[in-house]
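Chemist: Just to be clear, the model below is a prediction. Sequence and coordinates:
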Amino acid sequence: MTDLYDELFPTTRRALLHRIAVAQTEGRTPSLVAAVVRDGRPVWSGARSMIDGHAPTPDVQYRIGSITKTFVAVLVLRLRDEGLLDLADPLGRHLPGTAADGATVAQLLSHSAGLAAETPAPWWERTDGALRPELADVLEGERPLRHPAGRLHHYSNPGFALLGALVERLRGEPWGDVLHREVLEPLGMDRTTLLPQHPHAGGFAVHPWADVMLPEPLTDTGVMAPAGQLWSTTTDLARWAAFLATGDDKVLAADTVAEMRRPAVGPEGDDWSDSYGLGLQLIRHEGRLLHGHSGSMPGFSAGLWISGTDGLAAITMANATNGTNTTRVAADLIALTARHEPRLPEPWRPLPEVDEELLALTGPWYWGAAGHALHLKADRVLELVTLTGGARHSRFRPEPDGTWTGLDNYYAGETLRIVRTADGSVSHLDLGSFVLTREPYGPADVIPGGLDPRGWSAG
């Protein structure tokens, strides 16, 4: 049987090992572990350590910090998909009495609720959660709201503490127990835990001006745990990356996972390099759009990033407070793998069966004088593309009532209808009230507003 961690070419494996070796050396990191996932399967794992001959294995736990938020977001979206809440619901409808009562669930997931970035003192990441035992302790203060809700992205750790409490309120049990039963167990992630379990790495701070270290405390952050408490391994996070790439009906459908990675608040500027969806970060790296999350807690940093276009994901974890940009390293691992072993396209195959009526709909259509073409895809999906290079193209999913619903781009959510004449032949297409005909602006009787009786002319 082929070793799952030995599926890349030797030159690729060498390049990946070199990248993490440089990161561990230049970042002055006690240890660093990494993994690459291709098409849902782990294909490479590597590690570097300050101790010769004792590099961590893929089963060693590291603290993953804010990657925890991706797990909490999945729990919340499961509640939504079950009909127990709506993303537009104000938090106070389900969890009343906090300073964020008016913020919506979607705003909390996307860090656009305007909440403070951190809790009141003391620094929550490095102190025991017993110092703030109640949910009210994470936001109480003179200014719990820093910005108007829904206006901009402002990262908030307390916001995810509230979401964890929301899960507990609607499930009636601790969010960690819900996470284990509904997510970790179905995905086979038995090494992802709220508190460290042997074997696990210790966390360190490395002195900025000398090659010496200081141990960091391994705290239980209590009610702030949904913001960054989890510990995991490269093996488990490889499974999580595969899930965040395609979904899994045991946990969350593919459509809902795709919803998580859409920007929820408009990025600022035309050349944006990072944005945020529903519990997932989005970044651009070497021309690729990646989704995932970074994470850090005192003594640890981590990055988990996915390139849907390449079918690749990478995980990097280190046990030092600063020094190694684990997000950059993970993104580089994706880029290196894609460069050395670019993804092979799926072979072209004909449709397994052909609906003659749908086949007759394919070809050119015109919205006024603008040319479009309709293509027939598998599963009765229709794809409308512009012939002039414009952006108004979409795929359409068939519905039981004989219409189609737009899946993406300009016509996402819009309805495409086939309009027939009295004898049953196709007259035109109605796309959200737009009329598409087989000829430019014709026939006249179906064009809203009619046509000049003189018809087309030279001027």
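Modeler: Happy to help now that I have it.
Chemist: rest of the way, CA atoms for contacts and neighbours
Modeler: Noted.
Chemist: Can you name the residues in contact with stretch 109-118?
Modeler: By Cα atoms under 8 Å, 6 or more residues apart in numbering, the surrounding residues in contact with stretch 109-118 are 73, 100, 103-104, 107, 124, 138-139, 143-160, 163, 264-265, 276-279.
Chemist: how far does that stretch stretch from start to finish?
Modeler: In stretch 109-118, first residue to last residue: 16 Å (Cα to Cα, to the nearest Å).
Chemist: Which parts of the chain are helices?
Modeler: With DSSP state H as the criterion, the chain has helices at 10-26, 68-81, 91-94, 105-109, 157-171, 175-179, 185-187, 234-246, 254-260, 326-340, 356-361.
Chemist: Structure two is appended below for comparative analysis:
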Amino acid sequence: AGAGAGALTIAQLLGHTSGLASEPPGPWWERTPGTLRPLLDDVLHEPAVRHPAGRRFHYSNPGFALLGALVSRLRGQPWGDALHEEVLAPLGLTRTTLSPQAPHAGGFGVHPWADVMVPEPLEDTGVMAPAGQLWSTAADLSRWAAFLAQGDKAVLSADTLAEMRQPASGPDEADGWTTSYGLGLQLRRQDGRLLYGHLGSMPGFLAAVLVSQRDDVAAVVLANVTAGPAVALIAADLIRIVGEHEPRIPDPWRPLPAVDPALLALTGLWHWGPSPHLLHLRADRGLELIPQSQTGRGARFRAEADGTWTGLDGYYAGETLRVVRAPDGAVSHLDIGTFVFSRTPYGPDADIPGGLDPGGWRTY
């Protein structure tokens, strides 16, 4: 990543597994001007790395400063301009800006033992701005939540967002996890739901955006206080209430826009050894393999330009599905990461590793 941070990857910075310090050196960066740290080198401690890279989750605001600097270098323009052109404008987030635009709420610190408050300062944090200096509205954050739920081809696809929701590091809890972190997204398990999104805080302000894909519901919580309200719990509870009392309306059935007869012929029953699976044709030439027993392995597959498919989840995530044909052009079998799927159990026409007993199926 440069700037004395060592050889770090973008994924490690996005998932906070870079091992970098959690905060920059010097006074509280969110309440002081960015002129105190004018250069990227100024936001890193010496030594910059506190944990071995890729080993554990350790939230790092300087890590996101490095990401902002990387965007600026790759795009040849300030990171905020790139953010506006490539994310905010395509999604219609017209009131999300790097500095407050009137009219806007004031930020306050509220006294813990009395009903009084003090205004918090507003600072341009300079190179640290990518770590949290964005102003927005409830309407814009609702549009952002819709993007997190469904994706947008103008910015990121739903498949890419699904990859971002995968935990980037192992759980701290021995028996699983209740909170985790993906690639730029916070993950939370609560009330039997997997929630994802992010919390935010700057002096005088708290925010939370959480999404439940299962319920197709999101919650946005904003508070103009420095600390106090548990915005994550409030957002999760809002999702629970809606999920319990306003169940998701199923998407209306719609036929595929076009049908490729060759793909349609692939659908139906396939077997890995004696284990049956059903192959479904989905939108955008995608495939979905659904096991018909409790021990089978299912997955969704994305169509690629070369006529193969790439696994998106489960055991076959990242693996390649190929249609293998006989010399006469007829489909022989499916190959998924070397696993052979034939139309019948241990299909005699498929290239079954180890071959088949010449006696075939029998009773003893």
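Modeler: Nice, thanks for sending it over. Keep in mind the model is a prediction, meaning the values are calculated, not measured.
Chemist: what's the TM-score for these two chains?
Modeler: The TM-score (TM-score structural alignment, normalised by the length of the second structure) is 0.90; 363 aligned residues with a Cα RMSD of 2.4 Å.
Chemist: sorry, back to before: going through the contacts of stretch 109-118 of the first structure, which ones are buried?
Modeler: Using 16 or more other Cα atoms under 10 Å as the burial test, the contacts of stretch 109-118 of the first structure include 73, 100, 103-104, 107, 124, 138-139, 144-145, 147, 149-150, 152-160, 163, 264-265, 276-279 as buried.
Chemist: In strands, which of the contacts of stretch 109-118 of the first structure appear?
Modeler: Tyr276 (DSSP state E).
Chemist: picking up where we left off before, packed most tightly, which of the helices of the first structure would that be?
Modeler: Most buried of the helices of the first structure, by mean neighbour count (mean count of other Cα atoms under 10 Å): helix 105-109, with a mean of 28.
Chemist: how about that one, which residues of the second structure does it hit?
Modeler: Mapped onto the second structure using TM-score structural alignment, helix 105-109 of the first structure spans residues 10-14.
Chemist: what's the spacing between that stretch and its chain's center?
Modeler: On the basis of Cα atoms, centre = their mean, to the nearest Å, stretch 10-14 of the second structure sits 12 Å off its chain's mean C-alpha point.
Chemist: next one: stretch 163-176 of the second structure
Modeler: Centre to centre, stretch against its chain (Cα atoms, centre = their mean), the figure for stretch 163-176 of the second structure is 12 Å.
Chemist: Quick one: end-to-end distance for that stretch.
Modeler: In stretch 163-176 of the second structure, first residue to last residue: 19 Å (Cα to Cα).
Chemist: aligned partner of Trp404 of the first structure in the second structure?
Modeler: So Trp404 of the first structure corresponds to Trp309, using TM-score structural alignment.
Chemist: so its match sits right up against Val323, yeah?
Modeler: No. Under the criterion of Cα atoms under 8 Å, Trp309 of the second structure makes no contact with Val323, lying 9.2 Å away.
Chemist: So for these two, which sits in the more crowded spot?
Modeler: Applying other Cα atoms under 10 Å to Trp309 of the second structure and Val323 shows that Trp309 carries more neighbours, namely 22 against 15.
Chemist: which residues does the closest residue to that one other than its chain neighbours contact?
Modeler: Nearest non-adjacent residue to Trp309 of the second structure, counting by Cα to Cα, 6 or more residues apart in numbering: Ala303, 4.4 Å away. For Ala303 of the second structure, the contacting residues are 284-287, 309-310, by Cα under 8 Å, 6+ apart.
Chemist: got TSV for these, with distance to Ala154 of the second structure too?
Modeler: Output for the contacts of Ala303 of the second structure, formatted as TSV (distance: Cα to Cα, whole Å):
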residue	distance to Ala154 of the second structure
Asp284	16
Arg285	20
Gly286	20
Leu287	23
Trp309	23
Thr310	22
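Chemist: The alignment partner in the first structure of Ser99 of the second structure and Gly413 of the first structure: what is the separation?
Modeler: Aligning on TM-score structural alignment places Ser99 of the second structure opposite Leu195 in the first structure. From Leu195 of the first structure across to Gly413 of the first structure, the span is 43 Å (Cα to Cα).
Chemist: for Val138 of the first structure, same thing?
Modeler: Distance from Val138 of the first structure to Gly413 of the first structure, by Cα to Cα: 39 Å.
Chemist: same deal with Val183 of the first structure?
Modeler: As judged by Cα to Cα, Val183 of the first structure and Gly413 of the first structure stand 29 Å apart.
Chemist: When these two are compared, which one has more neighbours?
Modeler: Neighbour count, other Cα under 10 Å: between Val183 of the first structure and Gly413, Val183 has more, with 20 against 15.
Chemist: Surely that one and Asp249 touch.
Modeler: No. With contact defined as Cα under 8 Å, Val183 of the first structure does not count as touching Asp249 (10.9 Å).
Chemist: ok, residues contacting stretch 312-323 of the second structure?
Modeler: So stretch 312-323 of the second structure is contacted by 159, 297-302, 307-311, 331-337 (Cα under 8 Å, 6+ apart).
Chemist: let me fix that: stretch 236-247 of the second structure
Modeler: Here stretch 236-247 of the second structure makes contact (Cα under 8 Å, 6+ apart) with 190-191, 195, 210-212, 215, 217-219.
Chemist: Of those residues, which count as buried by neighbour count?
Modeler: Here, 16+ other Cα under 10 Å leaves 195, 210-212, 215, 217-219 buried among those.
Chemist: Export those residues as TSV, with columns for distance to Glu244 of the second structure.
Modeler: Below are these laid out as TSV (distance: Cα to Cα, whole Å):
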residue	distance to Glu244 of the second structure
Leu195	15
Leu210	16
Val211	15
Ser212	12
Asp215	9
Val217	11
Ala218	14
Ala219	14
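Chemist: Tell me the one of the residues you listed nearest Ser72 of the second structure?
Modeler: Of all those, Ser72 of the second structure sits closest to Leu210, with 28.2 Å by Cα to Cα.
Chemist: Give the aligned equivalent of that closest one in the first structure.
Modeler: In the first structure, Leu210 of the second structure lines up with Trp305, judged by TM-score structural alignment.
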